[in-house]
Every structure is written in structure tokens, then in C-alpha cells.
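> need coordinates for the following:
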Amino acid sequence: MTPADAPAAGATAAPSAASERRRALRRLLRNPLTRFGIGVLMLLLTVALFAPWMATHDPLAQNLDRALQAPSAEHWFGTDEYGRDLYSRVVHGSRITLYIVTLVTVIVGPIGLIVGMVSGYFGGWVDSVIMRVTDIFLSFPSLVLALAFVAALGPGLDHAVIAIALTAWPPIARLARAETLTLRRADFIVAVQLQGASAARVLGRHLMPLCLPSVIVRMTMNMASIILTAAGLGFLGLGAQAPSPEWGAMISEGRRTMMEAWWTVAAPGSAILLVSLAFNLLGDGLYDLLDPRGE
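Alright, predicted model coming up:
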């Protein structure tokens, strides 16, 4: 290839990559359930970003004269026992949910991926020690283990995030280990090792990109579990503290009056249901897109 041909080759590669991304996006959006999930998550992101402008009332302002009012033109989702506007509280609660999901994902994804790849690549006693620790974490239900960690750390939103992260990494590590065990004896990995590549280079440059698709799918599906665990901690008073408009805490407050004012639990409960369902649907769509065995 002459120097004059190099720009032409680069220009050809760029449109090819762009067209591949467009085909992947079209394939992802082909499923109406996946489109629904993406739409709900885009709505969640929009609501979280513009919560101060989308809320119709101060989410913390109390007005006992308007306590337990049914949904109306003034209060779209009704009011709670303190007269606070439920719509505004649900809108601001989306920020807390997005904060929890984002922070837990940032913590859990890299930890689970690295731990799993190291365990699968080195094997032997390294694999045995890491997997026994992982088995200990997996032997307890995630909510029960999160409750134990929060009890030790103390109630609070940041402590709840740490507790959820400590319970969410083992499934990611297990998956990354399984992918690494499948790939570590592949011909191209052996060839790279024979060329003198270090373990860190093999893991970072060659194995990690191949493990990422499965980890991304699993993390997307785990987000629903993260939301439910966070809501459970908030419901028990161990997550976000009052008067914070966290959805689980709102359900806990509304359960005292749910028989005569169903909307106090219906509004935050519906939000949890929709967002959890959306993450699951998106995870299914990503699995169909990234599964190397798919057509």
C-alpha cells in the first residue's frame, strides 16, 4: 500500500464501523419489548436530570391540611399523610435510584470482572481461594447479606450502596471466570503467551474485551435486583433516611395508610416495577445482540 492509499483505507474503515453500529442498533430495536425497556430508561434518565423543573411541588414541603388527598389535577399522584405531593417525590426519587444503580455498577462491574478473570486465568490455589470466598457470598440471599452489612455500617444511603455492592459482585465474578476458563486455552491466547506477553497484557488486551459482552448483559439484568434490594433497605429504614423521597422508603411510609389511601404505595411501587422491568427487557435485548451464538 502506498502512502497515498492510507487515508483511503482509513476512510473505508470508519464508515464500515459506523454501519456496523447502525446495524447493531437496528437489531437491538427490532424487539418491541426492548424498545419499551429503552424508552422507560430514557424517561428515567430525563426525569432524573430535569427533576427540579418537572416536579410541580417541593418534594419535602409538608401541608397537613392536604394530607391523603386522592390524585387530582393539582396533585397528579395524590398526597401522603404529611400532605407532600407524591408526584414530585417520585420524580425526585428517580435521582436517588439512578445514583444507586450507577454507583453500584461502577463499583461492581470492574471488581467482578477482574476477580473472575484472575481466578479463571491463573487457576490452582488462586482459583480455589477466590471461588471459596465467592461461594460464601453466594450462599446468602443478597438482601439478607445486604442487611447484615448495613447493620454493621449503620443506616444511610451511602452505606446501603456499599452493602449492595458487596453482595452484587460474586455473580459477575463467576461469569467472568467461566468465560476466562473457556478462552484461556484458545490458540490466539497461547500464541500471545508464546510471544512473551505478560499475564496483565493477556488479561487486559485479549481476554477482557471478550468477557465484557457477557458481563454487560449480566450487569444490566442485575440492575433490577439492585433496585429491589435498595428499595428493600429503604423500606426497612436502613437505606435513604426520611424525609428523602426514596421509593422504598415512600412505600414504607405509605403502608400505614394504604387501606384508605392506596395511591401512597401505588405511585412509588409502580415506579419500582416499571424501572426494574425495563432493565430486564434491555438485558434480554442485549443478550440477543451480544450472544456470539446468535444469528
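> every contact and neighbour count from this point should use C-alpha atoms.
OK.
> list the buried residues for stretch 144-163?
By 16 or more other C-alpha atoms under 10 Å, the buried positions in stretch 144-163 come out as 145-147, 149-150, 155-163.
> would you turn those residues into CSV with secondary structure?
Output for these, formatted as CSV (DSSP: H, G, I helix; E, B strand; the rest coil):
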residue, secondary structure
L145, helix
A146, helix
L147, helix
F149, helix
V150, helix
P155, coil
G156, coil
L157, helix
D158, helix
H159, helix
A160, helix
V161, helix
I162, helix
A163, helix
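> closest one of those to V192?
Set against V192, the nearest of these by C-alpha to C-alpha is I162 (37.7 Å).
> gap between that closest one and Y121?
28 Å (C-alpha to C-alpha, to the nearest Å).
> now do V101
Applying C-alpha to C-alpha to V101 and Y121 gives a distance of 29 Å.
> how about this one, so we can line them up?
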Amino acid sequence: MSTATTETVDAQAEAAVEEGEKREQTRLAALWSQHYDLVILPAIIVLLLVFLFLYVGTRQLDTIEQRVLAPANVGGLLWQQILLAGASTVLVLLIAVPLGIALSRRGARRVQGPVLAVGGFAQALPPFGVLLLMAFWLDFGFTTAVVGLTIAALLPVLRNTVVGLQQVDQSLIEAARGMGMTSRQTLFRVEIPLAVPVIVAGLRVALVLNVGTATLASYIGAGGLGELVQQALRLNRINVLLVAGGIIAALALLIDWLAGVVERIVVARSG
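Okay, the predicted model is just below:
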């Protein structure tokens, strides 16, 4: 092989390597622009928790603050908060999705508007007031708090379910029916899979709402991290209040991040 041919092959190889590197950089840049929040949010959570740890470690806590901020006490209240948010979100999913599917059907279009209006009215009510009304109507405790949280967070999932199903391309539905699918088969094989990303987005909103609103459940004897806030206010302990607020914020951010990851996975598979 001549020297000129060797140089040409080497140049082509270098050009191919450079082209591959450019494509990889472009791909990484595109991934970063689409998902940078999934990296930044965990960093914010870690920084927040580190700040709380350093803050508590540099303060001279009295015996009351030490007892309230004991890991066993905080861990138990955190678990109660997660149970409240998780149970109410499961109920929202079990109620709102089937109801949204029913309202999206052609025969239910007349009642769709009034039902969504009632749901919007329920969401517009102050969550604290809803919880208190439910407590006086039913009873104080965990179950009543879950019912109140479910009512407060029902609308986002219900509305997104209806909107997601209505946005499905009508030509796809007609094509499925033309292939011999029944209405039920078309719903479960075509409409719902295409509407899942929109439904998951509504579920993400409901979950984050429930995590924050569950803090108020302590006022009706349901436990949760709101107990820390109440104890801080009753005992006039600013250190406890700061730690409680930081933990609640970190939990809400963590749940939002996890829900965001699930939402991206669902969207990617649906696409």
C-alpha cells in the first residue's frame, strides 16, 4: 500500500472517530437538556439534609429538643406521613381512573362537565378545613385523614384521565375497530396505553399534593410529620420547627423526583 493510500485511510479513520465523538456529545447534551432536573433535584435534597444534619450537630439541644428530635420519634412520624400519602394516593388511583374512563365514554359526555365541576369545587376547598369537617363528621384518626386527603387530590388524576383518553387520535380508534376489536378491546389495547403518560402526570401531581397536605393530618390525630410542627409550636422550639420543615420539604422533593423518574420511563415506553 502506498504512502498516499495509508494517509487517506488514516484521515478517514480520524474523521470517523471525530464524527462519532460529536454524535456522542450531541446525544449526551440532548439527554442532559431533557433530564437535567432528575440530577439537580437529588443534589438539592442531599444538600438540604446535610444542612439539617450540620445545623442540629452544631446546636446545644436541651432535653426536650433531644427527645423530640430522637431518630426513633422522627422515623416513626416520617413513616406515618408516608403511609398517609401512599394510602390516599392508592385510593385516588382506584377511584379517579375508572371514573375518568367512564366519563370519557360517549354516553357519559352530558355528566362529564358537572362531575368535573364538583371535583374542582372539592379541590378548591382548603385542605385543613376538609380534614376538620371529615373529622367531625366521621371520627378523628388515620382513616378519616386518608378519606380527606383522597377527596383533596382526586381532581388531577380524574381530569388527566378524561383529557388523556379524549386526546387519543380518533383514526387509531377507528383502525382498531376496523381490525375487528370490540369497544372493550379498543379501550384496553389502544386508548388506555396511549393515555397512560397523561394519567401518570396527574398521579404525580396528586402524590406530591398528598405528601404536603398529610402534614395537616396531625391536627385530627392521624400522626405524621405535622406532629413535629405542633410540638415545635407548643414548646416554642425553633430548632425543632426548622428540622421539621426541612424534613417535610425533603420528603416532598424526593417523592416528586421518584414520580418524575416513573413518569419519564412510562413516557419513553409509550413513545
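> TM value for the aligned chains?
Superposed pair, TM-score by TM-score structural alignment, normalised by the length of the second structure: 0.69. Supporting alignment: 232 aligned residues with a C-alpha RMSD of 3.7 Å.
> the helices in the second structure, which residues?
Ranges of helices within the second structure are 3-35, 37-57, 63-68, 71-104, 109-124, 127-137, 142-152, 154-166, 170-178, 183-186, 192-213, 226-235, 238-270, based on DSSP state H.
> quick one: contacts for L84 of the second structure?
By C-alpha atoms under 8 Å, 6 or more residues apart in numbering, the contact list for L84 of the second structure reads 142, 145-146, 210-211, 214, 224.
> can you lay out the residues you listed as a markdown table showing distance to I247 of the second structure?
Shown next, in a markdown table, are these (distance: C-alpha to C-alpha, whole Å):
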| residue | distance to I247 of the second structure |
| --- | --- |
| F142 | 21 |
| A145 | 20 |
| V146 | 21 |
| N210 | 15 |
| V211 | 12 |
| A214 | 13 |
| G224 | 11 |
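> got the contact list for I216 of the first structure?
By C-alpha under 8 Å, 6+ apart, I216 of the first structure has no neighbours at all.
> which residue lines up with it in the second structure?
Matched by TM-score structural alignment, I216 of the first structure corresponds to V200 in the second structure.
> skipping adjacent residues, who's closest to the corresponding residue of the first structure for I95 of the second structure in space?
By TM-score structural alignment, I95 of the second structure lines up with I111 in the first structure. Take I111 of the first structure and drop its neighbours on the chain: the residue closest to it by C-alpha to C-alpha, 6 or more residues apart in numbering is W169, 6.8 Å away.
> measure the counterpart of that neighbour in the second structure to S270 of the second structure for me?
Taking TM-score structural alignment, W169 of the first structure has L154 as its aligned residue in the second structure. Distance from L154 of the second structure to S270 of the second structure, counting by C-alpha to C-alpha: 24 Å.
> the two - which one has more neighbours?
L154 (25 against 12; other C-alpha atoms under 10 Å).
> pull the contacting residues for the more buried one.
92, 96, 119, 123, 206.
> I'd like to know how far it sits from A117 of the second structure.
Counting by C-alpha to C-alpha, the separation of L154 of the second structure from A117 of the second structure is 12 Å.
> same thing with L149 of the second structure?
18 Å.
> between the two, which is the more surrounded one?
Shown here are L149 of the second structure and A117; by other C-alpha under 10 Å, L149 has more neighbours (30 against 13).
> test my guess that that one contacts V90.
No: applying C-alpha atoms under 8 Å as the test, L149 of the second structure and V90 come out as separate, 11.0 Å apart.
> rebuild the contacts of L154 of the second structure as TSV, extending it with distance to L228 of the second structure and neighbour count.
Converted to TSV, the contacts of L154 of the second structure look like this (distance: C-alpha to C-alpha, whole Å; neighbours: other C-alpha atoms under 10 Å):
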residue	distance to L228 of the second structure	neighbour count
V92	27	25
A96	32	25
G119	31	19
Q123	26	17
A206	23	24
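> go through these and flag the ones preserved in the first structure.
Retained in the first structure: 92, 96, out of those (criterion both residues aligned by TM-score structural alignment, their matches' C-alpha atoms under 8 Å).
> sorry, back to before: which stretch among the helices of the second structure comes nearest I220 of the second structure?
Closest among the helices of the second structure, once you apply C-alpha to C-alpha, is helix 127-137, at 6.5 Å.
> and the angle for the closest one with helix 192-213?
80 degrees (axes from the mean of the first three to the mean of the last three C-alpha atoms, to 10 degrees).
> hmm, who's touching helix 127-137 of the second structure?
With C-alpha under 8 Å, 6+ apart, helix 127-137 of the second structure has contacts from 141, 144-145, 147-149, 152, 213, 216-217, 220.
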